[in-house]
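Trainee: quick one: sequence plus predicted model below, questions after.
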Amino acid sequence: MKKIITIEDKLQWTNYIKRALHYDFYHTWYYHSLDKTGFPILFVYEENQNFIAFPLLKRNIPGSDFFDFTSVYGYTGPISNLDFKVLEDDFMEGFKASFIEYLQTGQNVTVFSRLHPFFDQERLMGKFSGVHANGKTVAIDLTTTIEEQRSVYRKSVKEKIRRLRKRDYLVKVSNDISDARIFADIYIENMQRVGAKEYYFFSESYFVNLLASDEFDSKLFLVYKDGEPISGAVVVCTDEIMQVHLLATKTKYLNESPAKLLTDEITVIGRQLGYKYFNLGGGVNFKEDNLFGWKMGFSKLCFEFNSWRYIANNDLYNSLLEEKAIDNTANIDFFPLYRNPVMA
């Protein structure tokens, strides 16, 4: 049996998420309610008491009567009340058939979803075509001792953290919701400096609401120097995982690298709260770039990060490419190709 739960039905959406064996805050009703780039749905396939739930954003394809699906920013993909490692083949095939049937009921062209590096979703999505290797994410294992963790830090990271502590840089967890404005200002300055797309310029209310949500535990960490907040991070804790959702540092303090001290202090709090992993994420667009190298300075533990790229209607997909004079054999890492702004 399948059902489509829309964003208007918070109770049902939340019920399935809470029943899942593993989930992340990216799957929650609240996080999807923040996204205005599409219409959020939760596709649910159920057999008896067991289910697979798949959150997606449905979007109209500009200039057409067609639709496609994508995922929210972050790590999503399907979740279940069962472990993906032991899902029975018949159950997975039932999900596949049901989801394909749903796609065929409308003018739906493609589906793109980021998958979660911790949840073994590839075993299920491998039933379809389109699992794509995107790169790696870096994580810190919080089940080790803090001494073991710090022993693998890159030498320059250890030295920088030592100097920051010596110079009285302090990390605090804020319990004051009004501090969201402080972080918002730091974050917006950071986005302006790097020339980020408009999509990443979140309002102050975004941070306030994120920190106030009762569906997951969000924490605001701030780094202070001589009483001035100069860096910070919104860290979201769900299930066994904590991860930095957003991190920023004031431009004038970038050379001091306060984010290194911040990262180390977050792991101390994480251990106290009983989390197993601190997910640092990957590089920009999940490339092994300078950002990825920065994160590898803390840990050599990496998880594979994949996406699912599925063409539901080849005829419609090819017609959209033809309209834009796009070669469908082009070796370009972007999906779906008809949404590539460079080729528009």
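Mentor: Thanks, I have the structure now.
Trainee: CA atoms for contacts and neighbours, from now on please.
Mentor: Fine.
Trainee: can you give me the helices for the chain?
Mentor: The residue ranges that make up the helices of the chain, judged by DSSP state H, are 10-19, 29-34, 89-104, 122-125, 146-151, 155-166, 179-194, 204-212, 258-273, 290-296, 314-323.
Trainee: can you say which of those is nearest to residue 47?
Mentor: Taking Cα to Cα, helix 89-104 is the member of the helices of the chain nearest to residue 47, at 7.8 Å.
Trainee: helices or strands up against the closest one?
Mentor: Judged by 3 or more Cα pairs under 8 Å, 6 or more residues apart in numbering; DSSP states H and E, the packing partners of helix 89-104 are strand 39-47.
Trainee: the structure to be compared is supplied as follows:
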Amino acid sequence: MRTEILAVDDGRWPATLDGHLHDVYHLPGYGRLDAGRADEQPVAVVVRDGPWTLFVPLVLAPLPDGLGAGSTWRDARSPYGYATPLVLTATDAGRGPTLAPARDARAETFLSGAIGSLTAALLDMQVVSAFVRLHPLPGFALPQGPLASAGTLAVHGESVWVDLGRGEEELRAQLRTNHRRDLVKLVRGGFTGQVEQGWGALPDLQQIYADTMDRVDAREFYRRSGEFFDRVRDVGAFVVATVRLGGEVVAAGLFSEVSGTVQYFLGGTRREHLARSPSKLLLLTVQNWARERGDRAFVLGSGSGWGGAENPLFRFKLGFSPLRGAVATWRLVADPSRYARLVDASRVPVDADFFPAYRAPGRASTGSAHAV
């Protein structure tokens, strides 16, 4: 097996993905966007063996201060979202996101060996652990055996998605009754939805999203700076969608479109229009747009937070589709003895639900956590 560590400006990164099922979270531009701090490094670890390739996008970050680990050791996390590892073969070109891959024993054998090469590469980069997010759509499913043998799998919740391959009548029928009723009222009331052709509505989206985060008292992790919105257009996969009333943008969202998969990334509604729920028209507008473009899946996401529980936001999304996929992570410890020493140095009780444990909130030393 041959292992490569690719930087975001390495042409082999997009070339490896070309022609294969992937998502926005696998793009080099998204890795650059997600690595928000100067001391974070986006990379892709690529393991090749004949016709098989394992592709793992990661963001490397220094370990928290106060753990006595030295300045050269780091840990790794997936870019935020569903940046699952990809197992690519020459025969999967054109495979869509809605059908689980027809894997055979060769895929499992390859993945087992490739994880060993991945672990060796992490150690070469002085990376103690890797926090890896998986993807809820069936088309991105991986053989579970090798993942469970090498690390730990954890399920955090579910994500709602729409199968755009279903007929128009079926998609309309699966809308919750009150969603259909509110959509009729919105259209009759003069609200209009559209996917923008450019970035003219980006300032409206930025303001609406910031106000929404203030209103729901969101954690700092989920807030986005002006720099984020300035850089998001460089990814090459995002669009802005809006709902307007009399020319005013009353709801807006940021959506990605890659390889047949559309994702709802972030959005919000102006406070004075919340009672009319224009976000329903926003999502239906994007759903219709994606279907017309031949996309196969529209991922609405989970509840509040990544993999959030069945709260009102999650139930709202279920009003568009009954389909759910698991929101899960894979936790890989590349250096178990060093990891144990870091946990001891952090002086916090081990929390089985938090990884890596030495970044758990409330520990004695400082540093950001790998939030889910």
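Mentor: Done, it's in. Owing to the predicted nature of the structure, the values given are computational and were not obtained by experimental measurement.
Trainee: coming back round to it: turn the helices of the first structure into a markdown table, columns for distance to residue 240 of the first structure.
Mentor: Output for those, formatted as a markdown table (distance: least, Cα to Cα, whole Å):
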| stretch | distance to residue 240 of the first structure |
| --- | --- |
| helix 10-19 | 14 |
| helix 29-34 | 18 |
| helix 89-104 | 25 |
| helix 122-125 | 20 |
| helix 146-151 | 17 |
| helix 155-166 | 26 |
| helix 179-194 | 25 |
| helix 204-212 | 19 |
| helix 258-273 | 10 |
| helix 290-296 | 20 |
| helix 314-323 | 39 |
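Trainee: residue 166 of the second structure maps to what in the first structure?
Mentor: The alignment partner of residue 166 of the second structure in the first structure, by TM-score structural alignment, is residue 144.
Trainee: for residue 150 of the first structure, see how far away that match is.
Mentor: Distance check for residue 144 of the first structure against residue 150 of the first structure: by Cα to Cα, to the nearest Å, it reads 10 Å.
Trainee: these two: who's more crowded?
Mentor: When residue 144 of the first structure and residue 150 are compared for neighbours, residue 150 comes out ahead with 15 against 11, by other Cα atoms under 10 Å.
Trainee: which non-adjacent residue is nearest residue 257 of the second structure?
Mentor: Counting by Cα to Cα, 6 or more residues apart in numbering, the nearest residue to residue 257 of the second structure once its immediate chain neighbours are dropped is residue 237, at 5.7 Å.
Trainee: tell me which residue is most central in the second structure.
Mentor: Nearest to the mean C-alpha position of the second structure, counting by Cα atoms, centre = their mean, stands residue 81 at 1.5 Å.
Trainee: show me the contacts for residue 291 of the first structure.
Mentor: For residue 291 of the first structure, the contacting residues are 282, 283, 284, taking Cα atoms under 8 Å, 6 or more residues apart in numbering as the criterion.
Trainee: burial measure for the nearest residue to the residue nearest to the centre of the second structure once chain neighbours are set aside, as a count.
Mentor: Using Cα to Cα, 6+ apart and skipping the chain neighbours, the partner closest in space to residue 81 of the second structure is residue 25 (6.6 Å). Each residue near residue 25 of the second structure was counted by other Cα under 10 Å, and the total is 23.
Trainee: and for residue 121 of the second structure?
Mentor: As a burial measure, residue 121 of the second structure scores 19 neighbours (other Cα under 10 Å).
Trainee: leaving out the residues flanking it, which one is nearest to it?
Mentor: In this structure, residue 121 of the second structure finds its nearest non-sequential neighbour in residue 3, 7.4 Å apart by Cα to Cα, 6+ apart.
Trainee: I figured that neighbour hits residue 47, correct?
Mentor: Yes - look at residue 3 of the second structure against residue 47 with Cα atoms under 8 Å: they come within range, at 4.4 Å.
Trainee: neighbour-wise, which of the two wins?
Mentor: The residue with more neighbours, out of residue 3 of the second structure and residue 47, is residue 47; 25 against 17, by other Cα under 10 Å.
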